[in-house]
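>>> Coordinates for the following, if possible.
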Amino acid sequence: MKSVITVVCAFYKRFPIARGMTTYAVLWPSASICQQFIADNNKLDFIQAARYGFFGCFVMAPMIHAWLGLTNTMFPSVTLGTAIVKALVEQTTFGPAMMSSFFFGMSLLEGNSVGAAAAELRVKFFPTFKVGVFIWTTVNIVNYSLIPAQHRIIFIGACSFVWTVFLAYIKQLQVSKQQPTI
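Predicted coordinates for the structure are as follows:
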C-alpha cells in the first residue's frame, strides 16, 4: 500500500495539474449532488453531477492551474500587499472569464443552443459576479498570502466546493426575463 501512495504522490508532484484535475473531478460533482440535496430533489440527477465532474476536471482545473502559474510568475512575492493586488487583478480578469465559461459551457453540456447559453449567461452573470467578488477577493487574499504555492489549487478547490454548490443553485434557476434575486 505504501508503494502505491508513494507512486501517486510522485505522479502528482511531477504533474501538478493532474492533482488539480483529480480534486475538481471529485469536488464539482460532489457539490452538484450537495446542491440537489439542499434543493430537496426527490431524485438525484447523476447525469448533471457527471457534467459538473467533466467541466470541473477538464475546464476549470486546467484554467485555474494556468492562472495560478501566471500569477505566481507575475507576482512572485508573498506579502499582504501582493495578495491584495493579485486578488483585485483576478476579480477583474480571471473571475469574469471563469464565470462566463461556467454558465456558457455548462449550458452547452446540457444540450442547449449557443443562443440559449448566451441568454443564460446574460441573465445570471452579473448577480453571480457581485457575490463572487465579495467571496473570492477574501479567499484569494488568504490564498496568496498564507497558503504555500504548491497547495493553492487544493485550497482553492476546497473553497470552490462551497462556491460550486452556490453556482449549481444559480445554474438550476430558470432563465426568465427578470434576473434572479441573489
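>>> contacts and neighbour counts: CA atoms only from here.
Noted.
>>> Now do residue 165 against residue 6, distance only.
Residue 165 is 33 Å from residue 6, where distance means CA to CA, to the nearest Å.
>>> correction: residue 35
On the measure of CA to CA, residue 35 and residue 6 end up 35 Å apart.
>>> Over to residue 104?
Distance from residue 104 to residue 6, by CA to CA: 39 Å.
>>> here's the other one to compare against:
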Amino acid sequence: MQPTDDPAPQTTTPQILNGFIIFSSFAYVLYTIITIDAGMTRGWTLQEQLVRLPYDNWRNYEDALEMSPITTKTTINVIIYLLGDWLSQTVFNGKDVLDFDARRVIKNGFIGACFGPLVHIYYEWSDVVLPVDVGVNRLYKIIMDQTLYLGVKCSIYIAAVGFLNGQKGPEIQDSVQTRIKPIMLAAWKFWPLVHCCTYSIIPARHRVLWVNCVDLFWNAILATKASGKIEEEGEVVSK
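Below is the predicted model of the structure:
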C-alpha cells in the first residue's frame, strides 16, 4: 500500500483578506517613505535619492512633531499598537503571519489612538513635575513610571480590551484583578533598564518615539496577556 502524503494546507478566506490587509499596509508605508522627496528629485541619481531618504523622512517627522505633536505621537501610537497585536498573534506565538484576528488588531489600534494624547500629556506633566536636569529626578521618574503610571495604564488597557470584547462590569473588574499582577511583574523585568536610557540619553521631544519603538515588543507581550492566554495544567486556554 502506497503511503499517502498529507494534504497541503489550504489558504482560507480570512487569510486571503488578512494578506490583502498586510500587503496594503506595508505597501502604503513603503510608498510614503520612498516618495518623501517627490517633486524634488529631478536630476538626482538613485544613489543620491537613497542617501537622502533617511534624513528627509526624519526631517518630515520632526516637522510634523513641531506642528502637531499630539496628532503625530498618536499616529505613531496607533501604528505601534496595531503592529504589537499582530505580532502577538503571529510571530510571537509561532504562527503564520496571516493567521490573525483582524478585528482584534483593529480594536487594539483603537485603544492605541485613545492612549496617544494621554501618553503625550503624561510625559509633558512628568517633565514639569520632575525635571530631568536634576539628576536624582531620573530615578524618581522611573519609580513613578513603574508604579502609578504603569498600574493605571495597564488597568485601563485590560479594561478596554474586555469592554471591546463585550465583557460586563464584574467580568472586567475580575479580568483586571487577575491579570494586572503578572503584567506588572513582567514590566518590572523589562522597563526600568529601558527608562535608564529614556531619561538620560533620549531628548525630551523624542521620548515618546523611543518608548513607542520599544513598545512594539512590550505591547505584543501586553496584548497576549490581556487577551487572556494563560497556562493551566499544561493547556493554553483563551478566554
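>>> More neighbours: residue 35 and residue 6 of structure 1, which one.
Taking other CA atoms under 10 Å, residue 35 of structure 1 and residue 6 do not tie; residue 35 has more neighbours (21 against 11).
>>> doesn't residue 165 make contact with the more buried one?
Yes: in terms of CA atoms under 8 Å, residue 35 of structure 1 counts as a neighbour of residue 165; the distance is 5.2 Å.
>>> For structure 2, which segments are assigned as strands?
Secondary structure of structure 2 (DSSP state E): strands at 230-232, 235-237.
>>> how far apart are the first one and its match in structure 1?
Put plainly, it is strand 230-232 of structure 2. Compared with structure 1 after fitting, strand 230-232 of structure 2 deviates on average by 9.1 Å (mean CA distance after the TM-score superposition for structure 1).
>>> again, but for stretch 170-185 of structure 2
Mean for stretch 170-185 of structure 2 is 0.8 Å (mean CA distance after the TM-score superposition for structure 1).
>>> Residue range in structure 1 corresponding to that stretch, please.
Mapped onto structure 1 using TM-score structural alignment, stretch 170-185 of structure 2 covers residues 115-130.
>>> So which bits of that stretch are buried?
Neighbour counts using 16 or more other CA atoms under 10 Å place 117, 118, 119, 120, 121, 122, 123, 124, 125, 126, 128, 129 of stretch 115-130 of structure 1 among the buried residues.
>>> In CSV, list the residues you listed along with distance to residue 156 of structure 1.
Formatted as CSV, the buried residues of stretch 115-130 of structure 1 follow (distance: CA to CA, whole Å):
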residue, distance to residue 156 of structure 1
117, 26
118, 27
119, 29
120, 26
121, 23
122, 26
123, 26
124, 22
125, 21
126, 22
128, 18
129, 17
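>>> of all those residues, which comes closest to residue 87 of structure 1?
Each of the buried residues of stretch 115-130 of structure 1 was scored against residue 87 of structure 1 by CA to CA, and residue 129 proved nearest at 14.2 Å.
>>> now the helices: where do they sit in structure 1?
For structure 1, helices defined by DSSP state H occupy the ranges 2-14, 16-38, 46-55, 61-74, 80-92, 94-109, 114-146, 152-172.
>>> neighbours around the counterpart of residue 89 of structure 1 in structure 2, how many?
Matched to structure 2 by TM-score structural alignment, residue 89 of structure 1 sits across from residue 144. Using other CA under 10 Å, residue 144 of structure 2 is surrounded by 14 other residues.
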